[in-house]
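Trainee: predicted model, plus sequence, below.
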Amino acid sequence: MNQFYYDAVTTMEQKGVDDEYIQGWQCGFLQNPKREEQRLTEAYEAGYADGEEKNTDNFANWVNT
């Protein structure tokens, strides 16, 4: 596992990012297929898109308050 992936996931977990977003980000980053349609959520899909792009700029939008 590369350090960027580990650091990004650790940071998201520490900052309280929505679990759905984190799971989506991980799947997108690792280029896993998306979940089946009935299990998709807005947070998951946003995370998936950012993970595909290796983008960590948007996860603050998904912090649980």
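Mentor: It's in. Numbers count the residues shown, from 1 in each chain.
Trainee: could you use CA atoms for every contact and neighbour count after this?
Mentor: Noted.
Trainee: now the helices: where do they sit in the chain?
Mentor: Secondary structure of the chain (DSSP state H): helices at 3-14, 19-29, 42-52.
Trainee: could you dump these to JSON lines with distance to residue 35?
Mentor: Shown next, in JSON lines, are those (distance: least, CA to CA, whole Å):
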{"stretch": "helix 3-14", "distance to residue 35": "19"}
{"stretch": "helix 19-29", "distance to residue 35": "9"}
{"stretch": "helix 42-52", "distance to residue 35": "9"}
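Trainee: below is an additional structure, to be compared with the one above:
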Amino acid sequence: MNMQYYNAVVEMEKAGVDPEFLQGWQGGYLLNPMREEQRLTEAYEAGYAAGQEKDMEAYKEWIAA
């Protein structure tokens, strides 16, 4: 099991990150194909880009108030 991935997801969930960002981050981290165009959101795309970069800090901008 990839503990870096697991710990990052748990941290984001506990912080209350936007679910769209989290789904994007997971997809980007795992190098899954991006969603189809009509289902893309700003949060998803930001998460996807952060996941591809293995950025563990970008989620802090997407925590729900």
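Mentor: Yep, it's here. Computed from a prediction, not measured in an experiment: that's the story for all the values here.
Trainee: which one of the helices of structure 1 lies nearest to residue 60 of structure 1?
Mentor: Among the helices of structure 1, helix 3-14 comes nearest to residue 60 of structure 1, with 8.2 Å by CA to CA.
Trainee: what's the closest one in contact with?
Mentor: For helix 3-14 of structure 1, contacts defined as CA atoms under 8 Å, 6 or more residues apart in numbering pick out 22, 26, 29, 56, 59.
Trainee: repeat the analysis, applying 7 Å as the threshold.
Mentor: Where contact means CA atoms under 7 Å, 6 or more residues apart in numbering, no residue beyond helix 3-14 of structure 1 reaches it.
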